[in-house]
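*Asks:* got a predicted structure plus its sequence, pasted below:
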Amino acid sequence: METSTFDTQKRRITYQLFINAPNDRLVTTNVRFWKDSGIAVDLTSAGMRVEMGSLSTLFGGGVSFDIPEGLDLGEPVANKTEYHLFDDQKSIQDSVFTEHIDYVMFFKDSVRGLQPGAPVEFRGIRLGTVGKVPFFIPG
């Protein structure tokens, strides 16, 4: 990371990164960047997932990039191309789903362990995400 500036009008931080050759050729139109703290732990009703980056990001943090699953390599980009910096790698996958329909579901059995953010699946295919648990009717 070369520089960071805070725009008080837009309330936004802009980071300028420099990627050395030959890795600069890996940056294309379909690349996504995310903050990499070195270790990420995700504990859900589906289990626990631990992701660990390099030792340097573990101690100092950093920024990582990759092309999300399902996208092609994309086209080469010019210098100073702007990208959104995602909070983590999971946020990138979540950003793909921009349209949704809200549903309210009631269960007779316990929903213990179900938490917001848990995937909703049917026959192994992810259909959505749990938004709120528990649900109470106002009044």
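*Replies:* It's in. Just so we're clear, the structure is a prediction, and the values are computed from it rather than from any experiment. Numbering: from 1, shown residues only.
*Asks:* contacts, neighbours, all on C-alpha from now
*Replies:* OK.
*Asks:* ok, E121 - contacts?
*Replies:* L127, G128 (Cα atoms under 8 Å, 6 or more residues apart in numbering).
*Asks:* host element of it?
*Replies:* Under the criterion DSSP states H and E, the helix or strand holding E121 is strand 119-122.
*Asks:* what comes up buried for that strand?
*Replies:* Neighbour counts over strand 119-122 (16 or more other Cα atoms under 10 Å) mark P119 as buried.
*Asks:* give the other helices and strands that the helix or strand following that strand contacts.
*Replies:* Using DSSP H and E, the helix or strand that follows strand 119-122 in sequence is strand 125-129. Judged by 3 or more Cα pairs under 8 Å, 6 or more residues apart in numbering; DSSP states H and E, strand 125-129 is in contact with strand 119-122.
*Asks:* also this one, for the comparison:
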Amino acid sequence: KHSRQTLSDTIQSSVSRQIGVARLTRLVDKLVALGSLSAPAVAVASYNVTEARYYAQRLIALSQSKANVLATMVDQTKDLPEYDIYQSIPGFSDKTVVSLIAELGDLHRFATSNKLNAFVGIDL
């Protein structure tokens, strides 16, 4: 029952960063196509619909909470010297850098790369 523009605006406002116009158009097209194929199995006032809405809202709240925790972690680790080193690696996002710092801790505690590999559990 919503227009394509309303769907686009809703999707864009629901994500943390901007989506390109081409991708957003594909998402809206796919959503409209799937919506035209589906038929509701239960009435709008059904408990199943209420439950699905509850879980959808809960998922959105958990996603926002996760984003807040990650932002806090990034703020707390930006002053560490390791942060800039990891950040300089192509393809490493803030989340990847924070995860590495949290998992590995101080890299100076590993005397050799072999000891780091053994800690991580990889065998080159």
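*Replies:* On my side now, so go ahead. As the structure is a prediction and not an experimental result, all values here were calculated from the model.
*Asks:* what's the TM-score for these two chains?
*Replies:* Between these two chains, after superposing, the TM-score reads 0.28 (TM-score structural alignment, normalised by the length of the second structure); 63 aligned residues with a Cα RMSD of 4.9 Å.
*Asks:* measure L70 of the second structure to V97 of the second structure for me?
*Replies:* Going from L70 of the second structure to V97 of the second structure by Cα to Cα, to the nearest Å gives 11 Å.
*Asks:* repeat that for T10 of the second structure.
*Replies:* On the measure of Cα to Cα, T10 of the second structure and V97 of the second structure end up 30 Å apart.
*Asks:* ok, which stretches of the second structure are strands?
*Replies:* Under the criterion DSSP state E, the second structure contains no strands.
*Asks:* mind listing the helices for it?
*Replies:* 4-14, 21-37, 47-77, 81-87, 94-104, 113-120 (DSSP state H).
*Asks:* for these, which one ends up most surrounded?
*Replies:* helix 94-104 (a mean of 16; mean count of other Cα atoms under 10 Å).
*Asks:* who are the packing partners of that one?
*Replies:* Helix 94-104 of the second structure packs on helix 47-77, helix 81-87, going by 3+ Cα pairs under 8 Å, 6+ apart.
*Asks:* need the contact partners of that helix.
*Replies:* L70, M73, V74, T77, E82, Y83, Y86, Q87.
*Asks:* about what we covered before: redo the helices and strands packed on helix 94-104 of the second structure as a markdown table? Include distance to N117 of the second structure.
*Replies:* Formatted as a markdown table, those follow (distance: least, Cα to Cα, whole Å):
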| stretch | distance to N117 of the second structure |
| --- | --- |
| helix 47-77 | 23 |
| helix 81-87 | 17 |
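*Asks:* got the end-to-end distance for stretch 96-114 of the second structure?
*Replies:* End-to-end for stretch 96-114 of the second structure, by Cα to Cα: 22 Å.
*Asks:* stretch 43-63 of the first structure too?
*Replies:* In terms of Cα to Cα, the two terminal residues of stretch 43-63 of the first structure are separated by 23 Å.
*Asks:* please apply the same query to stretch 27-47 of the second structure.
*Replies:* 28 Å.
*Asks:* D66 of the first structure is in contact with K35, isn't it?
*Replies:* No. Assessed by Cα atoms under 8 Å, D66 of the first structure is found out of contact with K35, at 11.9 Å.
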